[in-house]
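Peer 1: My questions concern the predicted model and sequence given below.
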Amino acid sequence: MTMCAPLDARRVVAVTALAGQRPVGLVVGSFFSVSLDPAQVGFCVGISSTSWPLVRAAPCFAVNVLAAGQQDVAAALSRPGAAKFAGVAWRASDGVPVIDDALACLECTLVAEHSAGDHRIVVAGVRRARVLRRADPLVFHQRRFATVAGAGHGAGDGTGGGDEVRLHRR
């Protein structure tokens, strides 16, 4: 939201899925926690997005939390058109595209969508959450990419090895 932009630094996340064997995805402007039990997250998608219908049609999708230095990945997945993944390194994991060098990956299913002006609010159920490595996150602040130094909590060698996060289950 333009009026809050000076106040709001947001982590950059890419939502990805497979359309057949082809990766599809987009960068979303807002990403947030919805519930711990059951584990749910939310994000907002512009109603004019041509990528979201492709992601929505997949049985599951991934929320990739991007790291500092992944501005090129964010820019590529923000472009319109079908060639968003040209030059973006990724691997398939349990039916979702996981972006190489992302900080974390949440494997999700669609729970609900709500209309909200010129956006859709998406609620996603988290079926698996993994920390892929520890490093500083990529953030978007005042219409440009930035980093939050030290947010990676002593990043070390950056190899989180795919530590699975325990989810609350009823």
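Peer 2: Nice, I can see it. Numbering: from 1, shown residues only.
Peer 1: contacts and neighbour counts: CA atoms only from here.
Peer 2: Fine.
Peer 1: which one's the longest helix in the chain?
Peer 2: With secondary structure taken from DSSP state H, the chain has its longest helix at helix 71-78.
Peer 1: Moving C-terminal from it, which element do we reach first?
Peer 2: Next along the chain after helix 71-78, taking DSSP states H and E as the criterion, comes strand 90-93.
Peer 1: Report all helices and strands that that following strand contacts.
Peer 2: strand 96-99 (3 or more CA pairs under 8 Å, 6 or more residues apart in numbering; DSSP states H and E).
Peer 1: For the strand it packs on, which residues meet the burial criterion?
Peer 2: 96-99 (16 or more other CA atoms under 10 Å).
Peer 1: Check the gap between residue 68 and residue 137 for me.
Peer 2: Distance of residue 68 to residue 137, computed by CA to CA, to the nearest Å: 5 Å.
Peer 1: Tell me if I'm right that residue 85 and residue 75 touch.
Peer 2: No. In this structure, residue 85 is not within contact of residue 75 by CA atoms under 8 Å, at 10.5 Å.
Peer 1: higher neighbour count, those two?
Peer 2: Shown here are residue 85 and residue 75; by other CA atoms under 10 Å, residue 85 has more neighbours (18 against 13).
Peer 1: Who are the contact partners of the more buried one?
Peer 2: With contact set as CA atoms under 8 Å, 6 or more residues apart in numbering, residue 85 has these partners: 23-24, 76-77.
Peer 1: all helices for the chain, in order.
Peer 2: For the chain, the helices defined by DSSP H cover 52-56, 71-78.
Peer 1: tell me which residues of the first one are tucked away?
Peer 2: When burial is assessed from 16+ other CA under 10 Å, helix 52-56 yields the following buried residues: 52, 54-56.
Peer 1: then this one, side by side with the first:
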Amino acid sequence: MTAASSEAEVLDMIPIAAAVITSGTAAEPAGFTGSVWGEPRNPGWLAVPVSAESSTLPIAEATGRVGVNVLGAHGRPLVAAFTKRVERSAQRFCGVEWTFRDGVPVLNDGIAWFACALDAVVPFGTYRMMMCRIEHSEIRSRHSPLVWVNGRGVPAGEPTTEALR
């Protein structure tokens, strides 16, 4: 018999795709490490949870644009860069290669990316769910995506037993 687990412990066991969510302008980009859920319809949709206190949220609301950069197994340094606390979100882009395409910052090291119109922001506990309509998407490589499980980045397709400990 096992001991009871907290909801947080159980939720940490659900693998989620690691992504860098971006917005802003070419002169003042913004971004954070996050996750995303997709609905492949015509048009496609992405749901992106963001902390209600995120500095990127008001920028996305002002521009009406959201970029989603899917990270590959080699993307752990990007997770760290876009998770760190900074005075201005644009500081997270220092030392990161990126371009501005279709109205969003696009990371050169992502394995895929989406440019989206922000259609709605919905309350979701202490978060907000950004409802994003996909306007452009591109696969850059077929490498394994990076998934987040139990607080650690693990390449998809590799055993996650170690990450679950």
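Peer 2: Received, thanks. All values derive from a computational prediction rather than experimental measurement.
Peer 1: overall similarity of the pair, as a TM-score.
Peer 2: The TM-score (TM-score structural alignment, normalised by the length of the second structure) is 0.82; 149 aligned residues with a CA RMSD of 1.8 Å.
Peer 1: Nearest to residue 108 of the first structure, out of the helices of the first structure?
Peer 2: When those are compared by CA to CA, helix 52-56 sits nearest residue 108 of the first structure, at 10.8 Å.
Peer 1: Where in the second structure does the closest one align, residue-wise?
Peer 2: Counting by TM-score structural alignment, helix 52-56 of the first structure pairs with residues 57-61 of the second structure.
Peer 1: average offset between that stretch and the first structure?
Peer 2: For stretch 57-61 of the second structure, the mean distance to aligned residues of the first structure following superposition is 2.1 Å (mean CA distance after the TM-score superposition for the first structure).
Peer 1: what does that stretch rub up against?
Peer 2: With contact meaning CA under 8 Å, 6+ apart, stretch 57-61 of the second structure is reached by 23-24, 30, 50-51, 66, 118.
Peer 1: Need the max-distance pair from these.
Peer 2: Farthest pair in the contacts of stretch 57-61 of the second structure (CA to CA) is 24 and 51. Separation: 16.9 Å.
Peer 1: Could you check which of these two has the larger neighbour count?
Peer 2: Shown here are residue 24 of the second structure and residue 51; by other CA under 10 Å, residue 24 has more neighbours (27 against 16).
Peer 1: Next up, the contacts around that one.
Peer 2: 30, 59-60, 63, 65, 104-105.
Peer 1: The first structure: which residue goes with that one?
Peer 2: Mapped onto the first structure by TM-score structural alignment, residue 24 of the second structure lines up with residue 18.
Peer 1: could you check the distance from its match over to residue 65 of the first structure?
Peer 2: Computed as CA to CA, the residue 18 of the first structure to residue 65 of the first structure distance reads 18 Å.
Peer 1: returning to that earlier point: tell me which of the contacts of residue 24 of the second structure persist in the first structure.
Peer 2: Retained in the first structure (both residues aligned by TM-score structural alignment, their matches' CA atoms under 8 Å) from the contacts of residue 24 of the second structure: 30, 60, 63, 104-105.
Peer 1: In TSV: these, plus distance to residue 113 of the second structure.
Peer 2: Formatted as TSV, these follow (distance: CA to CA, whole Å):
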residue	distance to residue 113 of the second structure
30	16
60	16
63	18
104	10
105	10
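Peer 1: which one of those sits closest to residue 135 of the second structure?
Peer 2: residue 104 (11.2 Å).
Peer 1: What does the closest one correspond to in the first structure?
Peer 2: Using TM-score structural alignment, residue 104 of the second structure pairs with residue 96 in the first structure.
Peer 1: give the contact list for its match.
Peer 2: Residue 96 of the first structure makes contacts with 16-18, 60-62, 107, as judged by CA under 8 Å, 6+ apart.
Peer 1: Residue 163 of the first structure now?
Peer 2: 130-132.
Peer 1: what about 10 Å?
Peer 2: Taking CA atoms under 10 Å, 6 or more residues apart in numbering, we find residue 163 of the first structure in contact with 104, 129-133.
Peer 1: can you check residue 10 of the second structure too?
Peer 2: By CA under 10 Å, 6+ apart, the neighbours of residue 10 of the second structure are residue 150.
Peer 1: what residue of the first structure matches up with it?
Peer 2: In the first structure, residue 10 of the second structure lines up with residue 4, judged by TM-score structural alignment.
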